[in-house]
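Colleague: sequence below, structure please.
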Amino acid sequence: MNTKTNLSARHIMQHFSPDFQRSPAPKMYVFDCLDSTNTWLKDNGDCGVVCIAEQQTAGRGRRGRQWLSPRAENIYCSVKWCFEVTPEQLSLLSLVVGLSIAKALQKIGLTGHGVKWPNDIFWQGEKMGGILIEGISSNSSLHQQEVVIGFGLNVNMPKSSGETIDQPWVSLHHAMGDTLDRNQLLAFILEFLINDLQCFDRLDSKRFQHDWRYWDVLYGQNVLILQEQQERSGIVDGIDDQGRLAVKLMSGQLAYYTSAEIRLKK
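Modeller: Model prediction:
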């Protein structure tokens, strides 16, 4: 997969499997530059639309952090999706998206990677990608939720492009020793992701807990939990059926977290 071809909807669709190609093709918009693919999809496109950019000038991650987005080196992509579920049922969504990406990376031959709760892709202890899910509209009475699912993945970015990143990070190029075909990789991700989203309302949460364990980079790890200006530590014990992180605290108590900053203790 040694190529630096620009991203294009035509090249992406050429890499879909024959079975997926027989389904209605997702509508894709590919831009040279946007402020943010998530922002564009919030204001444009119907459910099922995919937005891709070669560069973002205001890319963002979780908690409003900047997502560095140099041109034509990585993947910056968002998908607008509508669900007929309650808001509470969406608690597993970022984890499902993480597993979709992990499976696509496995398909291209990557090993040693996994998902860090709740929304990061890691390879050997360093961040390779992230997920940002933002709600657009919600109708609780009709169980209708409209969301934008954004993800960024470090693909061919050299270390010189990421000197301002304030945490350990890695690119696929470094992990695999080659320049990756971003069109092929994005096709694999979108195929896994769309198939998983189409089945989301029928998700077996107990089965998903089992699947999560395989990709969970935190399981059994000693971690520091930062929440509401308080610090606690414990050993990660997976997730529950609502997607909450389960941590066995030093007191022996099992605590569950829906939102927290989790750091591996050195």
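
Colleague: when you work out contacts or count neighbours from here on, use the C-alpha atoms and nothing else.
Modeller: OK.

Colleague: how many neighbours does residue 164 have?
Modeller: 9 (other C-alpha atoms under 10 Å).

Colleague: so it, which of the three states?
Modeller: Three-state assignment for residue 164 (DSSP: H, G, I helix; E, B strand; the rest coil): coil.

Colleague: got a list of what it touches?
Modeller: For residue 164, no contacting residues are found, by C-alpha atoms under 8 Å, 6 or more residues apart in numbering.

Colleague: separation between it and residue 68?
Modeller: Per C-alpha to C-alpha, to the nearest Å, residue 164 is found 8 Å from residue 68.

Colleague: contacting residues around residue 117?
Modeller: If you count contacts by C-alpha under 8 Å, 6+ apart, then residue 117 has 95, 216, 218, 245 around it.

Colleague: second chain to compare with the first, below:
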Amino acid sequence: MSLDDAKFGMAVLCGVGGMMREIVYWYDSVTSTNDVARELAEAGAEEGTTVVAAEQTAGRGRYARRWHSPKGEGLYHSIIMRPPVPPSRAPLLGLVTAVALAETLREEYGVVADIKWPNDVMIGGRKVAGILVELETEDDRVKYVVLGVGVNINQASFPEEIADVATSLRRETGMTYDVERFRHRFFVRLQQWYETWKAEGEAPVLERYEQLSSYVRGQPVSVLCGERRVRGRSCGLAPTGALLVETEDGRQEAILTGEVTKLEVIG
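Modeller: The predicted model follows:
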């Protein structure tokens, strides 16, 4: 994918405690915005550089799952970040992004967005947005992070295989929306939370995350961790962003990655 294929723009947005330039490359079609953003990052693109596409032909989410990306109906974009943190802290950017995204949906669009740990955003139990964090390190430092964010905005329908688990802003509200306006509103909130995280650490991010998520505290859950399944009750987040689960035998387990499902309480 050549930069000559992109439309180019730049905006400077002030955040809490700092400034991050928003440099945007717009494409009509790409395989994956994360792939294009990774090429730009390797070439030295600065923090805040964003790749936006009207469609993706091979968009992906966590566990390499395909992200349905019909042309002009959703927000498909990736943002290059270069956080001054050790690699062990970089995955928390997924939680930072989830908070910014859920707040955008709730406060700008009036829908009750919920965060499914670690970084899926749901409405009414169906997925409206997903976040993919791809990290590149060099020695003991973060070289760059690519934040892939996909949001279902104007989709009226979905393929049969995801029709029961996906939703969009349009399906929830009956209205259509300006995708670029949504992106701008989200970027502003992302910058605010990013600056908060850098200046104040994890505590305010995790506190807000728990306020926005029905999954992470007091919820009976089942978590698939590779070939192993953990069942119990969620009891908050560790400073690393790990999900804390009190298991059925009374132990507390910190889960760094996995697929969480709510369990119904019978009786």
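
Colleague: among the contacts of residue 117 of structure 1, which pair sits farthest apart?
Modeller: 95 and 218 (13.1 Å; C-alpha to C-alpha).

Colleague: which stretches in structure 1 count as strands?
Modeller: 28-31, 50-53, 75-83, 113-116, 120-123, 126-139, 144-153, 222-227, 230-239, 245-249, 254-257, 261-264 (DSSP state E).

Colleague: can you put those in a markdown table and add distance to residue 102 of structure 1?
Modeller: Output for the strands of structure 1, formatted as a markdown table (distance: least, C-alpha to C-alpha, whole Å):
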| stretch | distance to residue 102 of structure 1 |
| --- | --- |
| strand 28-31 | 22 |
| strand 50-53 | 19 |
| strand 75-83 | 14 |
| strand 113-116 | 6 |
| strand 120-123 | 7 |
| strand 126-139 | 10 |
| strand 144-153 | 11 |
| strand 222-227 | 22 |
| strand 230-239 | 17 |
| strand 245-249 | 19 |
| strand 254-257 | 23 |
| strand 261-264 | 20 |
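
Colleague: mean neighbour count added to those, as JSON lines?
Modeller: Shown next, in JSON lines, are these (neighbours: other C-alpha atoms under 10 Å):
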{"stretch": "strand 28-31", "mean neighbour count": "16"}
{"stretch": "strand 50-53", "mean neighbour count": "26"}
{"stretch": "strand 75-83", "mean neighbour count": "24"}
{"stretch": "strand 113-116", "mean neighbour count": "25"}
{"stretch": "strand 120-123", "mean neighbour count": "24"}
{"stretch": "strand 126-139", "mean neighbour count": "19"}
{"stretch": "strand 144-153", "mean neighbour count": "22"}
{"stretch": "strand 222-227", "mean neighbour count": "18"}
{"stretch": "strand 230-239", "mean neighbour count": "18"}
{"stretch": "strand 245-249", "mean neighbour count": "20"}
{"stretch": "strand 254-257", "mean neighbour count": "15"}
{"stretch": "strand 261-264", "mean neighbour count": "16"}
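
Colleague: among these, which comes closest to residue 18 of structure 1?
Modeller: strand 28-31 (18.4 Å).

Colleague: matching residues in structure 2 for that closest one?
Modeller: Against structure 2, the aligned range for strand 28-31 of structure 1 is residues 24-27 (TM-score structural alignment).

Colleague: for the aligned partner of residue 182 of structure 1 in structure 2, which non-adjacent residue is closest in space?
Modeller: With TM-score structural alignment as the criterion, residue 182 of structure 1 lines up with residue 179 in structure 2. With C-alpha to C-alpha, 6 or more residues apart in numbering as the criterion, residue 179 of structure 2 has its nearest non-adjacent residue at 6.1 Å, and that residue is residue 75.
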